[in-house]
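# Next come a sequence and a model predicted from it.
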Amino acid sequence: MVSNNMQTSLSKLMSKILRHSPEKFGLLLDSVDGSCAVADLLDVLRAQTKWSELSVSDMEEVVERCEKQRFEIIGDRIRARYGHSHDKVSYPSGVPPMVLYHGTNVQAAPKILNQGLHRMQRQYVHLSEGLHFATLAGKRRGELIILSIDTAKALSAGIKFYYAGNEVWLADTVPAEFCSLYEAGGANRSESATD
């Protein structure tokens, strides 16, 4: 078992490898689901001096304890659930809860409310079923603002949502008309930067 600090460090390295630059580490990911064999990732990690004694159970612990649930192991394969910057990973489309949430900051919120959510340098827009993950994602970007997404209206307008697991949903884009400010204990409201 590795310490909390070591788990954080290992999680960051696993993210770097699985989400951003597998080729720099000599790792080939499946072009459809972005996965690789657990044993292959373990070999890549063990090649790093700091992680030469790493075990499969250490990796499994990082996967299990990662607050944002960035990774998943299915059988003998592992992948980053979302956030890839290499080949686009596909997810099954589905029907999300009637409301999803997106964490952002006070600077970005007016633009989103006018222009909608766009994936920017990511493969997808990230949304969550609950406030916990939206808060985790949004608070690292500055003063937190939570937006709610009316998925029922978005679905009827043809917007597709993809389930990435662990309460995380993805979309290619979410037009502004389906985004509103979330207000705890009150009604959601749409605003624009011109209000």
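Ah, there it is.
# use CA for all of it now, contacts and neighbours both
OK.
# Just to be sure, E72 is in a helix?
No: per DSSP: H, G, I helix; E, B strand; the rest coil, E72 lies outside any helix segment and is strand.
# Surely it is in contact with C66?
No: applying Cα atoms under 8 Å, one finds E72 not in contact with C66, separated by 10.2 Å.
# got another, please set it beside the one above:
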Amino acid sequence: MRLTKISKFLSLILRHRPEAIGLRLDQAGWVNISELIERAYQSGVRMTSEQLRQVVATSNKQRFSISADGTRIRANQGHSTPVNLGLQAMVPPEMLYHGTSIRSLKAIRNEGIRRGGRNHVHLSQDEAMARDVGRRHGPPVVLTIMAREMADAGFSFYRSVNGIWLTEWVPTIYISFPPERS
């Protein structure tokens, strides 16, 4: 349970609110691990370097990366703060998937999938992963995205180090919706 709390704290700080504990991410989203631990401690959050590394190593969603020299950490994607992850545009697979909730479907049918407060829309290559993401807010709905068609039409796609595909917006014409429930 303790590692889950640390993971959630890291997501908040490394993706959205580094200033909440007096941190600044560099342009690529990295922060010094020792400084992160010290600032977290000053803010009332206790974690050790070993716990932090265990969160990174055991996270099934691989949300974080540690630098090659072992001194820095960053979130792999999901930022609402401006960062440049250094990702190169790539041609996506034919289809990708987006997990959402039933209550979000009406807005998606009208506007497509928007990034909300994040820098990108997150898509997965795996339907089961999309279902798990959608499950966070109630009964899940998995949308199929015609990613290759989008790329052919000029939309850019990026693949994060943990395999999540990123794009800025998915218009409705590229979304295959499940049949409406009556």
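Arrived safely. No experiment lies behind these values; they were computed from the predicted model shown.
# What segments of the second structure are strands?
For the second structure, strands defined by DSSP state E occupy the ranges 31-32, 64-66, 72-75, 96-101, 113-114, 121-123, 140-145, 158-159, 165-167, 169-170, 175-176.
# any idea which of these is most buried?
When these are scored by mean count of other Cα atoms under 10 Å, the highest mean neighbour count falls to strand 121-123 (a mean of 25).
# which residues in the first structure does that strand match up with?
Using TM-score structural alignment, strand 121-123 of the second structure corresponds to residues 125-127 of the first structure.
# Pull the residues that contact the matching stretch.
Contacts to stretch 125-127 of the first structure, defined as Cα atoms under 8 Å, 6 or more residues apart in numbering, come from residues 100-102, 117-119, 134, 168-174.
# Pipe those residues into TSV and attach distance to K160 of the first structure per row.
Formatted as TSV, the contacts of stretch 125-127 of the first structure follow (distance: Cα to Cα, whole Å):
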residue	distance to K160 of the first structure
L100	13
Y101	16
H102	16
L117	13
H118	13
R119	14
A134	19
V168	14
W169	10
L170	9
A171	6
D172	8
T173	9
V174	9
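# G99 of the second structure contacts L143, correct?
Yes: contact between G99 of the second structure and L143 holds when scored by Cα under 8 Å: they sit 6.4 Å apart.
# With adjacent residues omitted, what lies nearest to the counterpart of I6 of the second structure in the first structure?
Alignment note (TM-score structural alignment): I6 of the second structure maps to L10 of the first structure. Residue nearest to L10 of the first structure in three dimensions, not counting chain neighbours: V62, with 7.5 Å by Cα to Cα, 6 or more residues apart in numbering.
# Quick one: map that neighbour onto the second structure.
Under TM-score structural alignment, V62 of the first structure pairs with V55 in the second structure.
# since we're on its match, how many residues are nearby?
21 (other Cα atoms under 10 Å).
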